[in-house]
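Novice: Pasting the sequence and the predicted coordinates here, then a few questions.
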Amino acid sequence: MDTQHDNALPPALAGIPAPVPPSGVVHLVIPHTSRFTVVGNHLAQHAELSLVAIGVGVHIQSLPAGTEVGIKALAARFPEGEVKIARALRELEAHGYLSRTRVRLTKGRVATRTVFCNQPGAVLRGGVVPVVGPAVRSTAPAPTLVREHVHVPVAVPEPVAKAVPVPEPTAVPEEPRPVPEPVPVQEAPHAPVRLPSRTAPTPPRRPLPHPQALTPELRQAASALLADLRRHAEELVLSEEAVEELVPGVAAWLERDATTDAIRRALTADLPKPLKHPARFLRHRLTALLPPPLPGVHDLAQPRRAPVTPFQTCDGCERAFRSHDPGHCRDCRAQYWEAA
């Protein structure tokens, strides 16, 4: 008797007449009677605006005309910093919801005039006259949501005058005309939602390294090393076809002066458990771990330093100057030349 049933609705959802969805959000709609603002889905569900920009746009639309909506005023009202609010205002300005212009006032003062448009798409299409003023607020009680049925009156024929003794025609009632369906109001167009791909594109597989010249000696040493791997790791059992395919990769390592012990350690260390495809695994290691060629003797020599001009002491003013030969500095030589 004390077992809790999970299918029982909470008290907040018990009064919803519509069927409750099994997952996702459930809307508990209570009609507003005062202090509400009409916000379009083109702003509340915009595909390119950030969540901060949507929140700032809804907040600005709910404010009366004349309210300060600058960066510092919004930063003092909300916990977000000035950087986030400035970025959100630039997003709204880029999508046509916000317009900020510099106007010159009397006595040489300059102020910023901010204009917020609740439907930028309708203004771009034309045919809509914007009304400058605060957001629409309703103080009257909200009407009850009742589905209305449109009734088309049936035309009744007028009676014919009986001045002339003519038989009255039989009145045929007109058929009711079909009720036209209401045309949905199109919202402002916005960019379609682009969902990110679930998997990243697979990069192309790097080719197996090949030596400059595959000599018979290199081929023999490479095939023997690959066939001997199963003695050191029982998981690396290769077929003859796999050995022939991997021989150029091992030969490229041997050509770069890599020892057989070094190649064996690189191919058999830290093997995954279980190893399903030994040939693919060895191909990957031979390609990804390929060492560079050994540098030559001249490559390891230290670079020569540029010759440095030594310091000399001037015989006239005893100042130091750079020169290969002792004598006078530039200023003293100029004085001697003028005297001569």
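Specialist: Cool, got the structure.
Novice: hey, let's count contacts and neighbours off CA atoms from now on
Specialist: Noted.
Novice: list the contacts for T101?
Specialist: T112, R113, T114 (Cα atoms under 8 Å, 6 or more residues apart in numbering).
Novice: Turn these into TSV, including secondary structure and neighbour count.
Specialist: Compiled in TSV, those are given as follows (DSSP: H, G, I helix; E, B strand; the rest coil; neighbours: other Cα atoms under 10 Å):
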residue	secondary structure	neighbour count
T112	strand	12
R113	strand	11
T114	strand	14
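Novice: so which of the residues you listed comes closest to I60?
Specialist: I60 has its nearest neighbour among the contacts of T101 in T114, at 10.4 Å by Cα to Cα.
Novice: Please identify which helix or strand holds the nearest residue to that closest one once chain neighbours are set aside.
Specialist: Counting by Cα to Cα, 6 or more residues apart in numbering, T114 lies nearest to R100, which is 4.6 Å off, once chain neighbours are set aside. According to DSSP states H and E, R100 maps onto strand 98-104.
Novice: what comes up buried for that strand?
Specialist: By neighbour count on 16 or more other Cα atoms under 10 Å, the buried set for strand 98-104 is L98, S99.
Novice: I figured the residue nearest to T114 hits L92, correct?
Specialist: No - using Cα atoms under 8 Å, R100 is not in contact with L92; the gap is 10.6 Å.
Novice: Identify the contacts common to those two.
Specialist: If you check R100 and L92 against Cα under 8 Å, 6+ apart, no residue is contacted by both.
Novice: Which strands or helices does the helix or strand where A252 lies pack on?
Specialist: Taking DSSP H and E as the criterion, A252 maps to helix 240-255. Here helix 240-255 touches helix 216-227, helix 260-268, helix 278-288, going by 3 or more Cα pairs under 8 Å, 6 or more residues apart in numbering; DSSP states H and E.
Novice: so how far is Q312 from D331?
Specialist: Distance, D331 to Q312, by Cα to Cα, to the nearest Å: 14 Å.
Novice: out of those two, which sits in the more crowded spot?
Specialist: Q312 (18 against 11; other Cα atoms under 10 Å).
Novice: hang on, that one is in a strand, isn't it?
Specialist: Yes - counting by DSSP: H, G, I helix; E, B strand; the rest coil, Q312 is located in a strand.
Novice: I'd guessed it sits against R322; true?
Specialist: Yes - using Cα under 8 Å, Q312 is in contact with R322, at 5.8 Å.
Novice: The structure to be compared is supplied as follows:
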Amino acid sequence: MDTQQNTALTRALAEVPGPLPTSGVIHIAIPHTDRFTIVGNHLAQHPDLSCTAVGIAVRIQSLPQGIEIGIKALAARCREGEKRIAAALRELEAFGYLQRVRDRLPSGRFITRTVFCNQPTALLRPRRPAAPQHPAAPAQVPTSAPTPTEVPTPAPAQAPTPPPGPDMYAPPPVPPPPLFAAHPAPIFVPLVPPPTAPKPPPAPLPRPDEPTPEPDRAATALLSDLRRHAPQLTLSETDIRHLVPGVAAWLERAAHPDAIRRTLTTDLPHPLRHPAKLLKHRLTALLPPPLPGAHDLTAPARPRITVTPFQTCDDCDRAFRSPTPGHCRDCREHREHREHRSEATRTAA
């Protein structure tokens, strides 16, 4: 059996065109006749996709339409676990190979369709519609000469040619240019930026407003003690000196050391490759605000409303509002009218 295999391999190597390389892989390309899937090198040699993601993409591309490709469905077909499959699907979605499209059915119900595209970059390029294919004219079958017993069919009478008129020698009408349909919109456009897009600079590590030696010593002790609570957070002296201002900023904002320790050691990823980068991210992104002052916690004083008291009119005993006692508005107007008439009478006399 080994001899047959060696002989077949030797014969296949002899059929490889060109000289065989002295090192590296040698490809024996046997054409497929059934059960094959075409995979582009942009996927097979993708520089930013993991081998797991490439393998999952090839597995999905080989499946027929309508097959479930969720995490549990792929875990039942593959040897990888659900975590690795979920990470691979996230990679494929980030680079546009996998997309989830929300669609509305005629009944009004919304569903989510899972779309896999073998060339996501080709969807962004404008595409022309395929040229219509005209059916070929049927070939004319030559007829044999009529036999003596056959009667030839007379040719149909042609319409008489009209006399030449003014439009007889006009140039033939120019056919209108073919109408090209507008470029169809792509099925979907990846919502994530391409891997070559510039990334925003990371936020700087927070620093205390008034650096003092006491918070720095407490921050150094807290960072050095983290390895007792989480061995994967064993930091070097350089990392500790770099992270001390961030912890000092937390202490300046009255954060308790136990609260800082829980924030830095809870829910650590496995495996943790860069502990200093993780601590810097948490110290920057989870920085609490400063504690409010005592005057900020008190409720604002409500404005005092001055209420005008009631008074009793000296003439009619009617109640009216006024800061001082006296007469109501009607009595004042009546008194002013009487004084005006008395003044007019004296003037006339």
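Specialist: Done, it's in. Just so you know, these numbers come straight off a predicted model, no measurement behind them.
Novice: What's the TM-score once they're superposed?
Specialist: Here the TM-score for the pair of chains, by TM-score structural alignment, normalised by the length of the first structure, is 0.41; 176 aligned residues with a Cα RMSD of 4.3 Å.
Novice: Relative to P120 of the first structure, which of the helices and strands packed on helix 240-255 of the first structure is closest?
Specialist: Using Cα to Cα, those put helix 278-288 closest to P120 of the first structure, at 54.3 Å.
Novice: now the angle from that closest one to helix 240-255?
Specialist: 20 degrees (axes from the mean of the first three to the mean of the last three Cα atoms, to 10 degrees).
Novice: could you say what helices and strands helix 278-288 of the first structure packs with?
Specialist: Helix 278-288 of the first structure packs on helix 240-255, helix 260-268, going by 3+ Cα pairs under 8 Å, 6+ apart.
Novice: Let me know which of these is the nearest to Q335 of the first structure.
Specialist: helix 240-255 (69.2 Å).
Novice: What are the buried residues along that closest one?
Specialist: A242, V243, L246, V247, P248, G249, V250, A251, A252, W253, L254, E255.
Novice: Quick check: the fourth one touching E217?
Specialist: So that's V247 of the first structure. No - V247 of the first structure is beyond contact range of E217, at 11.6 Å (criterion: Cα under 8 Å).
Novice: Confirm E93 of the first structure sits in a helix?
Specialist: Yes - with three-state DSSP as the criterion, E93 of the first structure is located in a helix.
Novice: ok, it to I54 of the first structure distance?
Specialist: With distances taken as Cα to Cα, E93 of the first structure is found 12 Å from I54 of the first structure.
Novice: cool, K84 of the first structure as well?
Specialist: According to Cα to Cα, K84 of the first structure stands 12 Å off from I54 of the first structure.
Novice: For these two, work out which one has more neighbours and name it.
Specialist: Between K84 of the first structure and I54, counted using other Cα under 10 Å, I54 has the larger neighbour count: 20 against 14.
Novice: ok, back up a step: so who does the residue nearest to T114 of the first structure touch?
Specialist: Contacts for R100 of the first structure (Cα under 8 Å, 6+ apart) come out as E93, T112, R113, T114, V115.
Novice: Then A221 of the first structure?
Specialist: If a contact means Cα under 8 Å, 6+ apart, then A221 of the first structure has A251 as its contacts.
Novice: ditto for R90 of the second structure
Specialist: R90 of the second structure touches nothing, counting by Cα under 8 Å, 6+ apart.
Novice: That one sits in which helix or strand?
Specialist: helix 82-94.
Novice: helix or strand right after that helix?
Specialist: Defined by DSSP H and E, the subsequent element after helix 82-94 of the second structure is strand 98-104.
Novice: Tell me which helix or strand comes right after that following strand.
Specialist: For strand 98-104 of the second structure, the following helix or strand on the C-terminal side (DSSP H and E) is strand 110-116.
Novice: Buried residues, that following strand. List them.
Specialist: The neighbour-count check on strand 110-116 of the second structure (16+ other Cα under 10 Å) flags V115, F116 as buried.
Novice: helices or strands up against that strand?
Specialist: strand 98-104.
Novice: just checking, what packs against the strand it packs on?
Specialist: Judged by 3+ Cα pairs under 8 Å, 6+ apart, strand 98-104 of the second structure is in contact with helix 82-94, strand 110-116.
Novice: So for the longest helix seen in the second structure, what gets flagged as buried?
Specialist: In the second structure, assigned by DSSP state H, the helix with the most residues is helix 329-348. The neighbour-count check on helix 329-348 of the second structure (16+ other Cα under 10 Å) flags C331 as buried.
Novice: gap between I60 of the first structure and V247 of the first structure?
Specialist: Note on I60 of the first structure: its distance to V247 of the first structure, by Cα to Cα, is 70 Å.
Novice: Could you do E241 of the first structure as well?
Specialist: Distance, E241 of the first structure to V247 of the first structure, using Cα to Cα: 10 Å.
Novice: With Q61 of the first structure instead?
Specialist: Plainly put, Q61 of the first structure is 72 Å away from V247 of the first structure if you go by Cα to Cα.
Novice: And for A12 of the first structure, the neighbour number?
Specialist: The burial count for A12 of the first structure: 8, using other Cα under 10 Å.
Novice: check which helix or strand covers it.
Specialist: Per DSSP H and E: A12 of the first structure is located in helix 11-14.
Novice: Point out the other helices and strands that that helix packs with.
Specialist: Contact partners of helix 11-14 of the first structure among helices and strands, from 3+ Cα pairs under 8 Å, 6+ apart: none.
Novice: follow-up on the earlier one: would you mind putting the contacts of T101 of the first structure into a markdown table with distance to T268 of the first structure alongside?
Specialist: Shown next, in a markdown table, are the contacts of T101 of the first structure (distance: Cα to Cα, whole Å):
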| residue | distance to T268 of the first structure |
| --- | --- |
| T112 | 71 |
| R113 | 72 |
| T114 | 69 |
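Novice: quick one: which of those residues is nearest to A222 of the first structure?
Specialist: For the contacts of T101 of the first structure, the nearest to A222 of the first structure is T114 (75.8 Å; Cα to Cα).
Novice: Correct me if wrong: the closest one contacts L98.
Specialist: Yes - applying Cα under 8 Å, one finds T114 of the first structure in contact with L98, separated by 7.1 Å.
Novice: Tell me the one of the contacts of T101 of the first structure nearest H42 of the first structure?
Specialist: Nearest to H42 of the first structure among the contacts of T101 of the first structure, with distances taken as Cα to Cα, is T114, at 20.7 Å.
Novice: how about that closest one, what does it touch?
Specialist: So T114 of the first structure contacts V69, L98, S99, R100, T101 (Cα under 8 Å, 6+ apart).
Novice: Mind doing that once more with 7 Å?
Specialist: S99, R100, T101 (Cα atoms under 7 Å, 6 or more residues apart in numbering).
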